[in-house]
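1. I'd like to go over a predicted model; first the sequence, then the structure.
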Amino acid sequence: MPNHWMQRATRACLMLLALAALPGAGFAKDTPEKPTLTMAVGGLPGLYYLPVLAAQQLGYFKDEGLNVTLEDFAGGSKALEAVVGGSADVGAGAFEHTLFMQAKGQHYRAFALMGRAPQIVIGVVKSKADQLKSLADFKGAKVGVSAPGSSTDLVLTVALRKAGVQRSDISAIGVGSGATVLAAVGSGQIDALSNVDPMMTKLTRSGAIKVLVDTRTVKGTKALFGGTMPAATLYAPESFIQKNPKTTQALTNAIVRANHWLQTASDADLLKMVPQAYLLGDPTLYLDAFHNVRDAYSPDGLMPEDGPATSLRALSSFDSRLDPKKIDLSATYTNQFASKAAAQLK
């Protein structure tokens, strides 16, 4: 009889060990409430959203028990519309969306930081370089942005205002963030451009544009904004986070792990992970662009202490929709999930 019980106990132990070896089994106690969900992304081919791409391609979402469908949009404002409309559960987009939504009386919260710098470059098309020597010369210019109202547009507006030019003084034209950018520049549709990599590195390297403002580094970002400017985040309606804390934690775990991977990934690792279609037929260019923006990726997913205030100060300086006295910054983000995710990687 004792042998019988010992055999059963041994089999049970072996079964537990086998389960523990399964991918993601360590998180079984925190099984996501919503294992299948949709994430709206404001331009997946752009390096701005590389942590999302890495988390998907490297299987980090799956490791967390998640089946995430990535819905790609031309810009962050379009992705936000999908989340607001309910066709997407969470969004990957700029932190400032949470500020504007709160101003409308709707509560959205960023829960994982991907970018601590906007990664946005403002440049002038070569044929217009003699006329548009600085942003102060942009009055009347046609300027390409990924989508009106997106972060490329907002960073442009901040930079223009600093140069004494109002957003209403220029014409903003949506040109996406992929190959459509090249077409807009090549056809003479725009005079200048505010956009992200790898397109901006490609255009700079070919001599098609001249760079005037560069927020691909923390240093360049602080020069323009006077502090840390949080950029790409994962965000969701407050109701989603409250209802699905384990799912939110699982998403954060995957993104923070992807952030961590990007800090040390080799060029070969990166080229193996990124789909061929995103390399623009030029792997060397893509790698150059990646190294241009690498400093912008958050190492731990945590919102910097001065980040939300910097964002609100910059945006409220020109947008009357944002009254700093009426915005509760503490309700626009949380480090609760990222802190736990970062601790697991140590």
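-> In hand now; what should we look at?

2. From here on, just use CA atoms for contacts and neighbour counts.
-> OK.

3. now the strands for the stretch 1-150 of the chain?
-> Under the criterion DSSP state E, counting those that start in this stretch, the stretch 1-150 of the chain contains strands at 36-41, 67-72, 90-94, 108-113, 120-125, 142-145.

4. So which of those is nearest residue 247?
-> strand 36-41 (9.4 Å; C-alpha to C-alpha).

5. What angle do strand 67-72 and the closest one make with each other?
-> Comparing the axes of strand 36-41 and strand 67-72 via axes from the mean of the first three to the mean of the last three C-alpha atoms, to 10 degrees yields an angle of 30 degrees.

6. Mind giving me the packing neighbours of strand 36-41?
-> Helices and strands touching strand 36-41, as assessed by 3 or more C-alpha pairs under 8 Å, 6 or more residues apart in numbering; DSSP states H and E, comprise strand 67-72, helix 76-85, strand 90-94.

7. between the strands of the stretch 1-150 of the chain, which gets nearest to residue 295?
-> strand 120-125 (12.9 Å).

8. hmm, back to that, adding mean neighbour count and distance to residue 102, write the strands of the stretch 1-150 of the chain out as CSV.
-> Shown next, in CSV, are the strands of the stretch 1-150 of the chain (neighbours: other C-alpha atoms under 10 Å; distance: least, C-alpha to C-alpha, whole Å):
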stretch, mean neighbour count, distance to residue 102
strand 36-41, 21, 19
strand 67-72, 17, 24
strand 90-94, 29, 14
strand 108-113, 29, 7
strand 120-125, 25, 24
strand 142-145, 25, 24
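
9. Out of the ones you listed, flag the one nearest residue 292.
-> Across the strands of the stretch 1-150 of the chain, residue 292 has its closest neighbour in strand 120-125 (11.0 Å, C-alpha to C-alpha).

10. And here is the other one:
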Amino acid sequence: MKFMIKPLSAMLLLASSLNCYSAEKITIMVGGIEKQIYLPAKLAEQLGYLKETGLEIELLSEPAGVNAETEMLSGAAQGVVGFYDHTIDLQARGKLVESVVQFSQAPGEVILVSKAAASAIKSPADFKGKTLGVTGLGSSTNFLTQYLAAKAGVKNSEFTTLPVGAGSTFIAAMAQGKIDAGMTTEPTISKLTSSGAASVLVDLRTMKETEAALGGAYPAACLYMPTAWVSSHKEQVQKIVTAFVKTLKYIKTHSAKEITEKMPPDYYTANKQMYIDALEGSKQMFTGDGVMPESGPATVLKVLNGFDKAVQGKSINLANTFTTDFVKAAR
């Protein structure tokens, strides 16, 4: 009898061990997890919604969306919390990825001009001969900067874009005079404007300002994944999307102060009220339900066609750059 119990126990332990490792770990890269434009990612974790999925989900951060995209394409991550425009740019390059839940309908970005260059840069038409900071070459900040310049009649060859990341590295680049202006997000915007080190040139934090500058709603932050992975992991994708839809609803129904209370203290460092005020001013950029704005994809394609040589002249099937199936099921 003892002889039979021992191997049975061993078998049960082995089965339990195998079961622990049978669940696939899902890594999601975030293009700067501390940025308020990507707040739904960390907030979903803080609220416990990602844990409720029963999946092993890890959020990792890259300072620039283009770096997060590279990690996904290499297979090191299953998804990216980044800008929707990458799905179009990648399709033009022969790679199929799609947004499965849309976080925002406006970029939430701002072009700041340094105090030293304020007298010389009054609009994007003055970018000629200047050095402009972006999070990374090929990033969405780079895309939007190039578009705003082209719209103002300035060719990409007439100014320099310098990858300076976000947060402290962006602030340092501006303080050291390495960039004359640059595109960044909250809470970096408030830190620089409150100190007088920079001023706002182009504001894309609200729907009204975005429509004026870009010609319509500009779906930006989202969770995008390789189409092939989505097709073969529908159950997992549904659980993740449902968690994010719950998070977006939380954002819509709670104040900036209540949301900030849920975030890790190091996200707002020494000035909590500044973080709250910044979030209050731009909270409307989030969709509230995860649905892709109806006219949004066409606006993004128009913007990319304005300067992106990879997209220009290509036949882009916008229907393949996003799906609303998982969001509808979550609702």
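-> Received it, and whenever you're ready, just let me know what you need. Predicted model only: the values in this text are computed from it and were never measured.

11. Any idea what the TM-score is?
-> Scored against TM-score structural alignment, normalised by the length of the second structure, the superposed chains reach a TM-score of 0.90; 310 aligned residues with a C-alpha RMSD of 1.4 Å.

12. quick revisit: show me the one of the helices and strands packed on strand 36-41 of the first structure that comes nearest residue 175 of the first structure.
-> Among these, the nearest to residue 175 of the first structure by C-alpha to C-alpha is helix 76-85 (12.8 Å).

13. Which part of the second structure matches that closest one?
-> Counting by TM-score structural alignment, helix 76-85 of the first structure falls onto residues 65-74 of the second structure.

14. Now do the buried residues in the matching stretch.
-> 65-69, 71-73 (16 or more other C-alpha atoms under 10 Å).

15. and if you look at stretch 318-334 of the first structure?
-> Across stretch 318-334 of the first structure, burial judged by 16+ other C-alpha under 10 Å covers 322, 324, 327, 329, 332-334.

16. Could you do stretch 245-259 of the first structure as well?
-> 245-259.

17. average offset between it and the second structure?
-> Its aligned residues in the second structure lie a mean 0.8 Å from stretch 245-259 of the first structure after superposition (mean C-alpha distance after the TM-score superposition for the first structure).

18. can you list contacts of that stretch?
-> Outside of stretch 245-259 of the first structure, the residues within contact range by C-alpha atoms under 8 Å, 6 or more residues apart in numbering are 30-35, 51-52, 54-55, 60-61, 63-66, 111-112, 114, 241, 297-301, 337-338, 341-342, 345.

19. Which of the residues you listed are buried, as a PyMOL select command?
-> To isolate the buried members of those in PyMOL, using 16+ other C-alpha under 10 Å:
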select buried, resi 31+32+34+35+51+52+54+55+60+61+63+64+65+66+111+112+114+241+297+298+299+300+301+337+338+341+342
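
20. hang on, the earlier thing: so which of the helices and strands packed on strand 36-41 of the first structure is nearest residue 264 of the first structure?
-> strand 90-94 (22.6 Å).

21. returning to that earlier point: as TSV, the helices and strands packed on strand 36-41 of the first structure with distance to residue 229 of the first structure would be great.
-> Converted to TSV, those look like this (distance: least, C-alpha to C-alpha, whole Å):
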stretch	distance to residue 229 of the first structure
strand 67-72	24
helix 76-85	16
strand 90-94	10
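
22. Residue 142 of the first structure is nearest to which of these?
-> Ranking these by proximity to residue 142 of the first structure (C-alpha to C-alpha) places helix 76-85 first, at 19.7 Å.

23. Could you tell me how far that closest one lies from the centre of the chain?
-> Distance, stretch centre to chain centre, for helix 76-85 of the first structure: 14 Å (C-alpha atoms, centre = their mean, to the nearest Å).

24. how close does it sit to the second structure?
-> Relative to the second structure, helix 76-85 of the first structure is 0.3 Å off (mean C-alpha distance after the TM-score superposition for the first structure).

25. Contacts for that helix next, please.
-> 40-43, 72-73, 88-94, 97, 147-151, 236.

26. how big is the angle separating that helix from strand 108-113?
-> With the same axes, to 10 degrees applied, the angle from helix 76-85 of the first structure to strand 108-113 works out at 120 degrees.

27. residues touching residue 300 of the first structure, list them.
-> 113, 256, 259-260, 338-339, 342.

28. Could I get these in a markdown table, plus columns for secondary structure and distance to residue 213 of the first structure?
-> What follows is the contacts of residue 300 of the first structure, written out as a markdown table (DSSP: H, G, I helix; E, B strand; the rest coil; distance: C-alpha to C-alpha, whole Å):
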| residue | secondary structure | distance to residue 213 of the first structure |
| --- | --- | --- |
| 113 | strand | 23 |
| 256 | helix | 28 |
| 259 | helix | 25 |
| 260 | helix | 27 |
| 338 | helix | 31 |
| 339 | helix | 33 |
| 342 | helix | 32 |
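
29. Could you report the neighbour count for residue 222 of the second structure?
-> By other C-alpha atoms under 10 Å, the residues close to residue 222 of the second structure number 30.

30. That one -> the first structure?
-> Counting by TM-score structural alignment, residue 222 of the second structure lines up with residue 233 in the first structure.

31. check which helix or strand covers its match.
-> Assigned by DSSP states H and E, residue 233 of the first structure falls within strand 232-237.

32. with the second structure superposed, average distance for that strand?
-> Here the mean offset of strand 232-237 of the first structure against the second structure after fitting is 0.6 Å, by mean C-alpha distance after the TM-score superposition for the first structure.

33. Does that strand pack against any helices or strands, and if so which?
-> For strand 232-237 of the first structure, the elements it packs on are strand 90-94, strand 108-113, judged by 3+ C-alpha pairs under 8 Å, 6+ apart.

34. Let me know the helix or strand that residue 213 of the first structure is in.
-> In this structure, residue 213 of the first structure sits in strand 209-214 according to DSSP H and E.

35. What span of the second structure is that strand aligned with?
-> The aligned range for strand 209-214 of the first structure is 198-203, by TM-score structural alignment.

36. Done for today, thanks.
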